[in-house]
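Visitor: Here's my sequence, what's the structure:
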Amino acid sequence: MIKTRLHPAWFVAAVAFIALVGAAGFRATPSVMIGPLHDEFGWSTATISAAVSVNLLLYGLTAPFAAALMDRFGIRRVIMAALVLVSVGSGLTVLMRQSWQLVLLWGVLVGLGTGSMALGFVATITGRWFVKHRGLVTGVLTAGGAAGNLVFLPVLASLTTSHGWRVAALTVAAAALAVVPLVWWRLRDHPAELDIAPYGGEFTQPAPIAAAGAARTALSALREASRKRAFWLLAGGFAICGATTNGLVGTHFIPAAHDHGVPETTAAGLLALVGMFDIVGTIASGWLTDRVDSRILLGGYYFLRGMSLLVLPSLFAATVHPSMVLFILFYGLDWVATVPPTVTLCREYFGERGAVVFGWVFASHQFGAAAAASAAGLLRDQLGSYNAAWYGAGALAVLASLLSLMLFAGKRLKPIAPGIGLATTPSAAQPQAAR
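Guide: Okay, the predicted model is just below:
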């Protein structure tokens, strides 16, 4: 019998998946703490949402610099440092007494840590380690974010209800530290370290030459990308993606459901179901991205999301009805299905700098999320309900669909030559660029 050795790329992907699961769970924690923090400290929803907004903003803004830091210092060192930062930020919240401390700890420290394990990390891993099945692996790793919600949210909601929010915060701190040894053991920076080709590649690629400065690399990529119309269309659509997922639903679904008499643990369970269905939807999206034009996929995903948000206000009730479960299923399938086609389009338009450029596109995602988190909190305080936020988000999602379809405008370019961090996938064979 011939024994086949599993390619090391799969071990790297597995560790990356675990880190992404943790990062998603760490970011989701504030959604179950809005009520308890309000009850204990008397802070308004808008005040607590401000800390969440800082977290979301830094989560996105850190991504392009983290991708550049991974080129400079290596993936493993950056991810280990990020996990330690998350642990410190979450653990110290048990000592806070003022709202600015929440902003500093959960907003700044945890935001920086989780931002280093954002989707720019996914683009870097798949760009270096995979040629074959790159879209599918992107979908699987992106689904790690959904799995984080699935694993952490019900547990943290239960801990918060039965033992208080401090126990939940310490649980996050311990979980982040527990991943550090695994990252040190199995995560590798580049296939060249092991003198092998990426999975599906035909030759060993040289490791990338470390740039002189991560900030310079990130800003240079932004400067070059910003000259293309395609960048602004992708960034605009992804900003709306962030506003309609992490910023609004991820942050405010639980308190919105609680406004209608739904217990927080039940609402957290519903949000966890979104994560479970998103695993299926995102993996399927990765599979489709290898076969269908990414522009068509994005246009369809955003339009369907907009329609679902427009009907959401009518679905809230004191008890969970089948119609709400149907929304959870549908919305979950679409939650971050936008990521694989967006990563692919960044690679098509921007070549070897696709991972860093995607970091900037992802930063726009988090700008949108931060704005939506704050705006929804203010609307809730001023109007007494979240209805205006849901309707506004639905309209924005339809706009994102139009922005995605506008990517079809422009001339076709010659195929981009294979290089470091660039796939020769069918979807990249005839890239388009918009002026």
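
Visitor: CA atoms for contacts and neighbours, from now on please.
Guide: Will do.

Visitor: Need the three-state assignment for the closest residue in space to R27 that isn't next to it in sequence.
Guide: Closest residue to R27 in three dimensions, ignoring its sequence neighbours and counting by C-alpha to C-alpha, 6 or more residues apart in numbering: T114, at 7.1 Å. Assigned state for T114: helix (three-state reduction, DSSP: H, G, I helix; E, B strand; the rest coil).

Visitor: structure for this one too, so we can compare:
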Amino acid sequence: MTQTTTPPPVGRTSARRPRIHPAWWVAGIAFVTIVGAAAFTAAPGLLVGPLHEEFGWSRGTIGAGITLQLALYGLTAPFAAALMDRFGIRPVVAVALTMITLGSLGTVWMSESWQFVLGWGVLVGGGSGCMALAFGATITTRWFDKRQGLVSGLLTAGGASGQLIFLPVLAVLIGEFGWRAASVTIALVAAVIPFVLLLLRDYPADVGLAPYGASQIVPRPAPATGAALRTVRVLGMAMRTKAFWLLAGAFAICGITTNGLIRTHFVPAAHDHGMATVAAASLLAVIGIFDVAGTIFSGWLTDRFNPVVLLGVYYSLRGISLIFLPMLLAPEVHIPMVFFIVFYGLDWVATVPPTLALCREVWPEDAPIVFGWVLASHQVGAGLVAWVGGVVRDVTGSYDLVWYAAGALCAAAALMSLVVPREPMGQA
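Guide: The predicted model follows:
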């Protein structure tokens, strides 16, 4: 007797069509998970000052731990995408949340810098990478045949905005109760999210439906074996193409100018100019609010316009804004700074939907894994500047040189994006 859980054959449509396609519920659950995961990567930028004051560690030393966190956040993503193909989404995310809980809670009792590197760098970095943008790419690719640009923009906004919106909350906790309160809070958030994951499903076929916008049900594929080998094989295939190096290089600059520079060093840079930490963190939260609109709108544009042109525009505008930033930092928040925050928020990760769209065009069968490797370059770039920015501040006493260099890099990213070839490649 056939079990009721067996999906209908390919070519048949579901007899019962819900008024709201479950793909949107899955996207909503993924959004909540990504926003929660963002809290785990939000804190290090706020810890630079308190850890320097309590333990006497240099900003370069603290930046090294943040560098490792950001790098592992990206390097874990492509393997996580392959592991989700092998074991399913929920087991992979559950292990990741356990790592984050242990890493953040363990730092409460740390006394040496290597313990910070292990807790925040290795455990939190590796765990949060499993719920990075490659997770969103997996959801988008599996559940949506249409509106992929819009959904990728929505999920991207959840991650980037969650990081920034949590900052003022964590800043208040650190100001009132010390940095350890932020570590405990993050551990508690990680323990709650698994309840949300109980509602998540891996494939539309699990509920007897076609992906959103498709007319036919696609059966759940057999578990993919050799996840790690496949991940490396896909990387080797992608590295033989010009498109990969251009996308990865431009996206590395994206990471340099967002997570690595603004998210990590904006608060201490503003504090150098006399601005209160909570006020600076609140400005980052405003970036997060406008990032939601900017990234979703970018997804909408990606469904309608050439993603190569969109990337060129985004990087050009970001570079111009960074060159003006050193002139805007002051003890008080003035109107020009508000303009910068709004402008930068709209552009924060607007680059993700067109980048993911190009990965789907060039590598249609392996897009989530290839995008995971492109994301790895984003985080490696971010991690490098998290460390370099701290060293420049230690040596020169100012962040100005870093802002100007980042603006020049954005110009290079714009040029790289405009020449990305779009011919489809085969499966690895």
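
Visitor: thinking again about what came up before, which residues sit in contact with the alignment partner in structure 2 of the residue nearest to R27 of structure 1?
Guide: Alignment note (TM-score structural alignment): T114 of structure 1 maps to S128 of structure 2. Contacts for S128 of structure 2 (C-alpha atoms under 8 Å, 6 or more residues apart in numbering) come out as 37-38, 40-41, 73, 96-97, 100.

Visitor: Relative to T258 of structure 2, how far out is P336 of structure 2?
Guide: Counting by C-alpha to C-alpha, to the nearest Å, the separation of P336 of structure 2 from T258 of structure 2 is 20 Å.

Visitor: neighbour-wise, which of these two wins?
Guide: Comparing P336 of structure 2 with T258 by other C-alpha atoms under 10 Å, the one with more neighbours is T258, at 25 against 13.

Visitor: what's the span of stretch 232-252 of structure 1, first residue to last?
Guide: With C-alpha to C-alpha applied, stretch 232-252 of structure 1 spans 28 Å between its terminal residues.

Visitor: Tell me the counterpart residues of it in structure 2, please.
Guide: The aligned range for stretch 232-252 of structure 1 in structure 2 is 245-265, by TM-score structural alignment.

Visitor: Please apply the same query to stretch 81-89 of structure 1.
Guide: Mapping stretch 81-89 of structure 1 onto structure 2 (TM-score structural alignment) gives residues 95-103.

Visitor: do stretch 352-363 of structure 1 as well
Guide: Stretch 352-363 of structure 1 corresponds to residues 365-376 in structure 2, going by TM-score structural alignment.

Visitor: Can you pull out the residues in contact with the matching stretch?
Guide: With contacts defined as C-alpha under 8 Å, 6+ apart, stretch 365-376 of structure 2 is touched by 71-79, 81-82, 133-134, 137-138, 141, 231, 234-235, 238, 244, 247-248, 251-252, 356, 359-360, 363, 426-428.

Visitor: Which of those are buried? Put it as a PyMOL command.
Guide: Applying 16 or more other C-alpha atoms under 10 Å to those, the buried members can be selected in PyMOL as follows:
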select buried, resi 71+72+73+74+75+76+77+78+79+81+82+133+134+137+138+141+231+234+235+238+244+247+248+251+252+356+359+360+363
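
Visitor: so what's T277 of structure 2 up against?
Guide: For T277 of structure 2, the contact set (C-alpha under 8 Å, 6+ apart) comprises 171, 267-268, 270-271.

Visitor: what's the most distant pair in those?
Guide: A171 and A270 (14.0 Å; C-alpha to C-alpha).

Visitor: All the strands of structure 2, in order from the start?
Guide: Ranges of strands within structure 2: none, based on DSSP state E.

Visitor: hang on, isn't Y203 of structure 2 packed against R220?
Guide: Yes: counting by C-alpha atoms under 8 Å, Y203 of structure 2 touches R220, with 6.4 Å between them.

Visitor: Which one's more surrounded, these two?
Guide: Set Y203 of structure 2 next to R220 and count neighbours by other C-alpha under 10 Å: Y203 wins out with 23 against 15.

Visitor: still on that earlier bit, Serialize the contacts of T277 of structure 2 to CSV and add fields for distance to S104 of structure 2 and neighbour count.
Guide: Below are the contacts of T277 of structure 2 laid out as CSV (distance: C-alpha to C-alpha, whole Å; neighbours: other C-alpha atoms under 10 Å):
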residue, distance to S104 of structure 2, neighbour count
A171, 16, 24
V267, 21, 25
P268, 22, 24
A270, 26, 22
H271, 25, 19
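
Visitor: Among those, which lie within helices?
Guide: Among these, DSSP state H puts 171, 267-268, 270-271 in helices.

Visitor: Distance of the equivalent of H52 of structure 2 over in structure 1 relative to A376 of structure 1?
Guide: Aligned by TM-score structural alignment, H52 of structure 2 pairs with H38 of structure 1. Counting by C-alpha to C-alpha, the separation of H38 of structure 1 from A376 of structure 1 is 16 Å.
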